[in-house]
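Peer 1: below is the structure, and that's it, no one-letter string:
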């Protein structure tokens, strides 16, 4: 069973994450040569900086597809071990500048948008992505698979640390 997006929790607090902020942390640059059609589909959260909207969630994933208005449909899901149920948030994303740049704005509630910055991407196979939000408090390692090579994790941590993210606070997400 899924919790409704209208309930306080995973979906409702995503607004707090986005906080209506665009922009990106100093030093973070969105990838260029971004191809949305290759990015669509399911991504698994491997690591994150934790926030109340994801507190206690495992098996977190994001599903990206195209809406009828050409925006990107975003469905975030995670399993709450405490509640023994899935939480889900439905949103949409749009490119901030051009569609060939990994810089999007994401909204889970009406007109409020926040940054979604893909700053590293396996451009050959689109198998992993490093993503930030509008500031150093938001960071994710996403993968097409539920596990990634240790080399990717080490590069993620090293890159994030060099940009000023608090990598000692990373949560490594349980995926089943």
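Peer 2: Cool, the structure landed. A quick note: this is a predicted structure, and the numbers were derived from the prediction, not measured. Residues are numbered from 1 along each chain as shown.
Peer 1: rest of the way, CA atoms for contacts and neighbours
Peer 2: Fine.
Peer 1: residue ranges of the strands in the chain, please?
Peer 2: 2-3, 41-49, 57-66, 72-80, 85-95, 103-109, 112-121, 128-132, 139-143, 170-172 (DSSP state E).
Peer 1: one more structure, for comparison:
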């Protein structure tokens, strides 16, 4: 077989593989739950945002499918990056726990409310917008501009003001009933 024929075949396979990966990623994205994602409501003081958060609810997605007792820990990393450790339990709050590590960079220096996050190396980054947070950083609502992902976080697994936080989710234009409540022990 001629080299040019082999290259054409390989090129076609590569295009098909990339096209297939793109189609898979598009097909596995959650449906849009907010067509008009708001800009972040207020600036974020990164030092106050760091630390441990408990996920109260989320729009279910393929990379967290079935997880409970979900936590996210943010810490200062090298080069001004933010180190992220997410954990969750499969099969209920007391199930086997797994962790994934990632990093984030701030992309909006004016507010610190927009970040790019990567858990899978440099090939995939996602938008992470702190849409709103309590003045005392006791809760946070995180989304992205496509309106497909949303996380509701708090410093406690069972905050007394959970209903008020969920009302804020609705005020931001999200269907709170489309969210999966995260169970904690």
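Peer 2: Alright, I've got the coordinates. Fair warning: this is a prediction, and the values are worked out from it, not measured in the lab.
Peer 1: still on that earlier bit, which of the strands of the first structure sits closest to residue 18 of the first structure?
Peer 2: strand 112-121 (4.2 Å; C-alpha to C-alpha).
Peer 1: what helices or strands is the closest one leaning on?
Peer 2: Secondary-structure packing of strand 112-121 of the first structure (3 or more C-alpha pairs under 8 Å, 6 or more residues apart in numbering; DSSP states H and E): helix 10-18, strand 103-109, strand 128-132.
Peer 1: quick one: list the elements packing against the longest one.
Peer 2: The criterion is 3+ C-alpha pairs under 8 Å, 6+ apart, and the helices and strands that helix 10-18 of the first structure contacts are strand 85-95, strand 103-109, strand 112-121.
Peer 1: same question for it: list its buried residues.
Peer 2: By neighbour count on 16 or more other C-alpha atoms under 10 Å, the buried set for helix 10-18 of the first structure is 10, 11, 12, 13, 14, 15, 17, 18.
Peer 1: against residue 172 of the first structure, how distant is the fifth one?
Peer 2: For residue 14 of the first structure, the distance to residue 172 of the first structure equals 19 Å [C-alpha to C-alpha, to the nearest Å].
Peer 1: got it, and residue 28 of the first structure?
Peer 2: 22 Å.
Peer 1: who has more neighbours, the two?
Peer 2: Neighbours were counted for residue 28 of the first structure and for residue 172 using other C-alpha atoms under 10 Å; residue 28 has more, 22 against 16.
Peer 1: check contacts around the aligned partner of that one in the second structure.
Peer 2: Taking TM-score structural alignment for the superposition, residue 28 of the first structure sits opposite residue 38 in the second structure. Neighbour list for residue 38 of the second structure: 131, 172, 173 [criterion: C-alpha atoms under 8 Å, 6 or more residues apart in numbering].
Peer 1: just the buried subset of those, please.
Peer 2: 131, 172.
Peer 1: what about the first structure, which of the contacts of residue 38 of the second structure hold up?
Peer 2: Counting by both residues aligned by TM-score structural alignment, their matches' C-alpha atoms under 8 Å, the first structure reproduces these contacts from the contacts of residue 38 of the second structure: 131, 173.
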